[in-house]
Each structure stands twice: as C-alpha cells, then as structure tokens.
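J.: below is the sequence, then the predicted model.
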Amino acid sequence: MTAAMAGFALFALMMTVVPGPDTLLVLRNCLRGGRRSGAATALGAAAGSLAWAVAAACGLAAALQRWDAAFTAVRLLGAGYLAVLGVQALWACRRSAAPGPGADAGPSGEVAPEAAATALRGFRQGLLSCLLNPKVGIFFVAVVPQFLPQGRSVLGATLLLGTVDAVIAAGWLLLIALGAGRLSTWLRRPRVHRGLEGATGGVLVALGLGTALETAAG
C-alpha cells in the first residue's frame, strides 16, 4: 500500500502543479483580498477535490460519466461559473482603470484589498470551481484504480488516495497563496493590479468558453 500511495502522490503532484482554474482563482483572490482570501480559496478547492474522491468511491462519478445529460449539464455550469468570474475580474479591471474620488487606494497609491473578497467567499469560489469540474471526478474514476492494491477495500483505498490528492492540492495552492501574499504590496500597485486582473479575467473567460464549446461539440 505504501508503494501505491507513493506512486499516486507523485502522479497527483505532477497533475496539481499544472496551472488550471484553481491556481488562477487563488492568484486572483490573493490579489483582491490578500493572503487570507487566497488561502481560503486553496482550501475550498482541496475540499472540492476530496468531495469528488468520495463521489468516485461511492460510484457517483462513474454514473455521472455514463449519464451524458448530467455530465454535460455539470460541465456547462462549470464553464458558466468560470466565465462569470472572468467577467467580474475584467469589470473590476475596467473600473480600476478610471478610479473616482472614492476609489480604494492606499497612502502610496496602492490598490487596497476589496472588503467583499472575504475568506468565506474565497473558500466558496474554490469549492464551487472544483465541484463544477467533472474532470476531477473522472480523474479519480480513471486513475485511482491503477493504484489500488489488491486485497484492499476499494472504498477505503479510494478515500485514502483521495485524501492524499486533497492534501497535495491544498499544500501546493497554499504555497502559491503564500508567495502571492508576500508580493502583495507589489501586486496591488495600480498598473500591476489592473494588468493581472485583466489577464486573469481573460484566461478565466477563455477557459469557460473553451469548455462550453468543447462540450457543445462533443
């Protein structure tokens, strides 16, 4: 079992470090709400991954994959959610490009974290982003069986490997949040803030539209 866990942990780490929607959300919320919001987003994404592991262990993810209508609906909801977050980021970028008399700025001209970008909101966004991505469930259904040791309970082993994956995801995303938090002063400079907000928003919209088009074409 130890060898199987080590092999799965290495594979999960390789998959986790590839930038995706969760990474973008962590960076975006660090930018808007500081390190605490980014860390909460990371924990929300990890919780979503663990929920998918439980679903896979119970057979729900496999059933979802077989039921085309439900799978398509979840993918489209996820695509729409990413697109909405991207549009919000682009709108925030547009607003900050022309600040009014009551704009939020620090004494040195830095953009202050938005009060609305709370840790709770960050956790919810990370959780929903992962839960609305059925590819995470398919990952567990397709990959985890390759690492299940013989003679072990499928339910228990899947839950254990799912926990390993969630811990790895949380650790990596928390490192990203920590790094972004340390650069928060520089990241909240008006020009840098607008550039990153616009870039993140554009990528999120592109991911949402790409997923929607891929689902429609399929």
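T.: That came through, no problem.

J.: use CA for all of it now, contacts and neighbours both
T.: Noted.

J.: list the contacts for Leu161?
T.: Contacts for Leu161 (CA atoms under 8 Å, 6 or more residues apart in numbering) come out as Met5, Phe8, Val144.

J.: what about the last one, neighbour count?
T.: So the one you mean is Val144. Using other CA atoms under 10 Å, Val144 has 21 other residues around it.

J.: before we move on, the earlier item: closest to Ala56 among the contacts of Leu161?
T.: Closest approach to Ala56 among the contacts of Leu161 (CA to CA): Val144, at 9.3 Å.

J.: right, and that closest one touches Leu160 too?
T.: No: Val144 is beyond contact range of Leu160, at 10.3 Å (criterion: CA atoms under 8 Å).

J.: name the residues contacting each of these two.
T.: What both Val144 and Leu160 touch, as defined by CA under 8 Å, 6+ apart, is an empty set.

J.: on that earlier part again, now the contacts of Leu161 as JSON lines including distance to Arg188 and secondary structure?
T.: As requested, the contacts of Leu161 are exported to JSON lines (distance: CA to CA, whole Å; DSSP: H, G, I helix; E, B strand; the rest coil):
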{"residue": "Met5", "distance to Arg188": "40", "secondary structure": "helix"}
{"residue": "Phe8", "distance to Arg188": "38", "secondary structure": "helix"}
{"residue": "Val144", "distance to Arg188": "41", "secondary structure": "helix"}
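
J.: adding distance to Gly122, write those out as JSON lines.
T.: What follows is the contacts of Leu161, written out as JSON lines (distance: CA to CA, whole Å):
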{"residue": "Met5", "distance to Gly122": "30"}
{"residue": "Phe8", "distance to Gly122": "28"}
{"residue": "Val144", "distance to Gly122": "28"}
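
J.: ok, second structure coming up, stack it against the first:
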Amino acid sequence: MRAHVAAFLVAILPLIAMPGASLTLLTQRVARDGARHATPVILGTVTGLYVHATLAAAGLSALVMRSSAAFAAVRLAGAAYLIGLGIWTWRARPVAAAAGEPGRRPAYLQALLGNVLNPKAAAIFLTLVPQFLDPAAALLPQLLVLATAQAALITVWLLGWAVLIGRARRSLRSDTASTIVRRIAGAVLVGLGIRAVLA
C-alpha cells in the first residue's frame, strides 16, 4: 500500500499544483488577515476531500459521473457557486468597513463548498484513485488512506503558499493593495466558474 500511496501522490501533485478555488480563497484571506487565517480554508478543502472519498465508496459519485444530466447539474451548481463567490469577493467592502459585518468571511464553508461542488474533484476518486486500489482489499479503508495522503499533500502545498503570502502581506496592507488583491481573487473565481461551465 505504501508504494501505491507514493505513486498516487506523484500522480496527483500536478493537479494539486494547478491554481484553483482553494488557493484563490487562501490568497485573499491571508493577504488580508495573515497566515494563521489560512487554517479554515485548508480545513474546508480537506473536509471536501473526505466527502468525495465517502461518496465514492458509497457509489454516489459514480452514479453522478455515469449520468450526464446529474454530472451537468453538479458542474453547473459548482460553477454558479464559484461565479457568485467571485462577484461577492469583487464587490466586498474594504477591511475596515467590513470588520463588523455579520457572518464575515466564512472561509471554511466557502472552501468546503468549492471542493464538494467541483465535479473534477469527484472525478479524481473515480478515474485516478481506482488505479491505486487493491481490488482484493476493503475499499473504504483504502480510499480513506489515499484521501488522507492527498489531504496531507494539499495541506503542505497551501501552508507553503500561506507562509509566502504572509511574508508579503506588509506590502498589501494599504486599501488600494487590498482592493487589488480582492478583485483579482474575485476575477479568478469568476473565471474558474466560467471554465467549469464551458468544460
């Protein structure tokens, strides 16, 4: 199993390294509030991985992937979420004005939904993961091991970015810089949503 896990991590690394919703949310949160605020984004992303692993074990993800209508519905829901989140991020008020807003920046939920509603994340567990499973062994424990390995790799990747962004945060403290970062993050999220629609 160790060899399978190592091979899986090598295969999954390029996918993790591709910029996505989690990295965009993390960049926005850390640039505004500091590196320690990367935690809810990471936890939300990791929770989403375990949701996909559980659904894959239950066969629900496979059902969605086999049904073009169900897959399209999940894809469009995820795209709508990313586009909505991107617009909200773009239009959000500066930090000082937003400090008292109720429900301010639910980063954990944003990251969780961004992962769970991403059909490509589900596809990983239905196309890539099976190549590293032993058909003679119990499915769920193997899925959880691979999900944990993926979660660890994503955590290291996002923590590395959090440290880098946190160190650059001093230059991003002005309202102008904060607005630029926020609007870039919003544009990226909208772009990811549009890409999901067109995929």
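T.: Right, received. Where do you want to start? Everything numeric here is computed off the predicted structure, so don't read it as measured data.

J.: just give me the closest of the contacts of Leu161 of the first structure to Gly137 of the first structure.
T.: The closest of the contacts of Leu161 of the first structure, once distances to Gly137 of the first structure are taken by CA to CA, is Val144, at 10.3 Å.

J.: quick one: map that closest one onto the second structure.
T.: By TM-score structural alignment, Val144 of the first structure lines up with Val129 in the second structure.

J.: then Ala206 of the first structure?
T.: Match for Ala206 of the first structure (TM-score structural alignment): Gly191.

J.: burial of its match, as a residue count?
T.: Around Gly191 of the second structure there are 16 residues (other CA under 10 Å).

J.: and the longest helix anywhere in the second structure, which stretch of the first structure?
T.: In the second structure, taking DSSP state H as the definition, the longest helix is helix 139-168. Counting by TM-score structural alignment, helix 139-168 of the second structure pairs with residues 154-183 of the first structure.

J.: for stretch 77-90 of the second structure, same thing?
T.: Counting by TM-score structural alignment, stretch 77-90 of the second structure corresponds to 77-90 in the first structure.

J.: what of stretch 2-20 of the second structure?
T.: Taking TM-score structural alignment, stretch 2-20 of the second structure hits residues 2-20 over in the first structure.

J.: list of residues touching the matching stretch?
T.: Counting by CA under 8 Å, 6+ apart, Val144, Phe147, Leu148, Pro149, Leu161, Val164, Asp165, Ile168, Ala169, Trp172 sit against stretch 2-20 of the first structure.

J.: in that stretch, which residues are buried?
T.: The neighbour-count check on stretch 2-20 of the first structure (16 or more other CA atoms under 10 Å) flags Met5, Phe8, Ala9, Ala12, Leu13, Thr16 as buried.

J.: same check, this time on stretch 85-105 of the second structure
T.: Leu85, Gly86, Ile87, Thr89, Trp90, Ala92, Val95.

J.: and those as JSON lines, adding secondary structure?
T.: Below are these laid out as JSON lines (DSSP: H, G, I helix; E, B strand; the rest coil):
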{"residue": "Leu85", "secondary structure": "helix"}
{"residue": "Gly86", "secondary structure": "helix"}
{"residue": "Ile87", "secondary structure": "helix"}
{"residue": "Thr89", "secondary structure": "helix"}
{"residue": "Trp90", "secondary structure": "helix"}
{"residue": "Ala92", "secondary structure": "coil"}
{"residue": "Val95", "secondary structure": "helix"}
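
J.: out of those, which is nearest to Ala31 of the second structure?
T.: Val95 (11.0 Å).

J.: quick one, what contacts that closest one?
T.: Contacts of Val95 of the second structure (CA under 8 Å, 6+ apart): Arg32, Asp175.
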